[in-house]
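S.K.: Sequence first, predicted model second:
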Amino acid sequence: MKHQIPDEIISTAELIPMIDRPAAKDFGARLDLWAAALERHAGPLSALYRLEYLQRAELRAYRRDNTPLAVAFADESLRRAGLAGDSLGDIMDFFGLSEGAAHRLLCDCHYNGAMTGARLAASLRRRAWWSRRRAAFVSGFRGLLARAA
């Protein structure tokens, strides 16, 4: 491993711009809105069934009534913000969730039949907090690079 001073690293670094993705802070705010909608939801929720066994096209098209997906789409503030539908693909795109994150948050194998709006809302708020922390880190790092340039 070659020792380099920060100026050498910056001069040789390849920066890759993020294109066509909302800022991470937007994802955090959206997750907070979804969490609030889930907290207002009365009654149990149905977890998504066996997501890990679905092909990608099936996964993105997946939808069911009385799920966190349906709660999100029923919320007017999320629809006004641009949520296009209640399929898992729409949810993943809007909230910036990977397939793995969607599985961890929504699949029945993590709930043992006991999914509640409050429990999922807590998970979404943690993810929103981390999203903000990551955005702050990236912003600070970019500022550091800009000062060094």
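M.R.: Happy to help now that I have it.

S.K.: C-alpha only now, for contacts and for neighbours.
M.R.: Fine.

S.K.: Now tell me what touches stretch 84-96 from outside.
M.R.: Applying C-alpha atoms under 8 Å, 6 or more residues apart in numbering, the set of residues contacting stretch 84-96 from outside is 27, 30-31, 59-63, 69-70, 72-73, 82-83, 97-99, 102.

S.K.: let's bring in a second one:
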Amino acid sequence: MKHQTVEQLHGIAEVEPTFPAMTRRERLERWAMLLEQNPERCLSAFPGTEFMSLDVRSKAQCLGSPLSVAFADPILCAQGLKDDTYGEAKRFFELADWQLHAIVCHCHVGGTMKAGWAAVQVRSAFKEQGQLFSRLREAMAHWPALRIFTHASE
């Protein structure tokens, strides 16, 4: 076996660095750290995620959002982040809808948010995991919607 430097290998093969798989917490921590690098940066918020159908919400993108910051990171992409859609962020960061909603939706912040604010929301997503309130909130989010009738609509 002949020893070659990485530079020599680049001339004859495509060399990609490999990283050990990050845990959910490490992925969220990295995202928060990326947001904290420029805490005053204005980011776009997603409009009305709670009102979107599941299919539309899954494909939703927002230019200049906290998800765009994550997707611009080569390490998170190497870990498997495929794009900056709502559905991909939910999958990759292993977030419940209500958790991702709290991070990216405009109803909490208006049209824009500071990156530092978004970082706090990302950090709260991994602090809440396993807590009773978090588990109850997740269970309630999946209950079927109740239909309420008034006398006029019956």
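M.R.: That came in fine, so what should we check first? Computed from a predicted structure; not experimentally measured.

S.K.: TM-score for this pair?
M.R.: Scored by TM-score structural alignment, normalised by the length of structure 1, the superposition of the two chains gives a TM-score of 0.67; 109 aligned residues with a C-alpha RMSD of 1.9 Å.

S.K.: Separate out the buried members of the contacts of stretch 84-96 of structure 1.
M.R.: Taking 16 or more other C-alpha atoms under 10 Å as the criterion, what is buried in these is 27, 30-31, 59-60, 62-63, 69-70, 72-73, 83, 97, 99, 102.

S.K.: between those, which is closest to residue 51 of structure 1?
M.R.: Lowest distance from residue 51 of structure 1 to those (C-alpha to C-alpha) belongs to residue 59, with 6.7 Å.

S.K.: re the thing from before, in strands, which of the contacts of stretch 84-96 of structure 1 fall?
M.R.: The strands, defined by DSSP state E, take in nothing from those.

S.K.: which position in structure 2 aligns with residue 39 of structure 1?
M.R.: Residue 39 of structure 1 maps onto residue 36 in structure 2 when the alignment is built from TM-score structural alignment.

S.K.: and the nearest residue to its match once chain neighbours are set aside, what does it touch?
M.R.: In this structure, residue 36 of structure 2 finds its nearest non-sequential neighbour in residue 116, 5.4 Å apart by C-alpha to C-alpha, 6 or more residues apart in numbering. Counting by C-alpha under 8 Å, 6+ apart, residue 116 of structure 2 makes contact with 35, 36, 38, 39, 40, 41.

S.K.: residue contacts, the third one?
M.R.: The neighbours of residue 38 of structure 2, taking C-alpha under 8 Å, 6+ apart as the test, are 115, 116.
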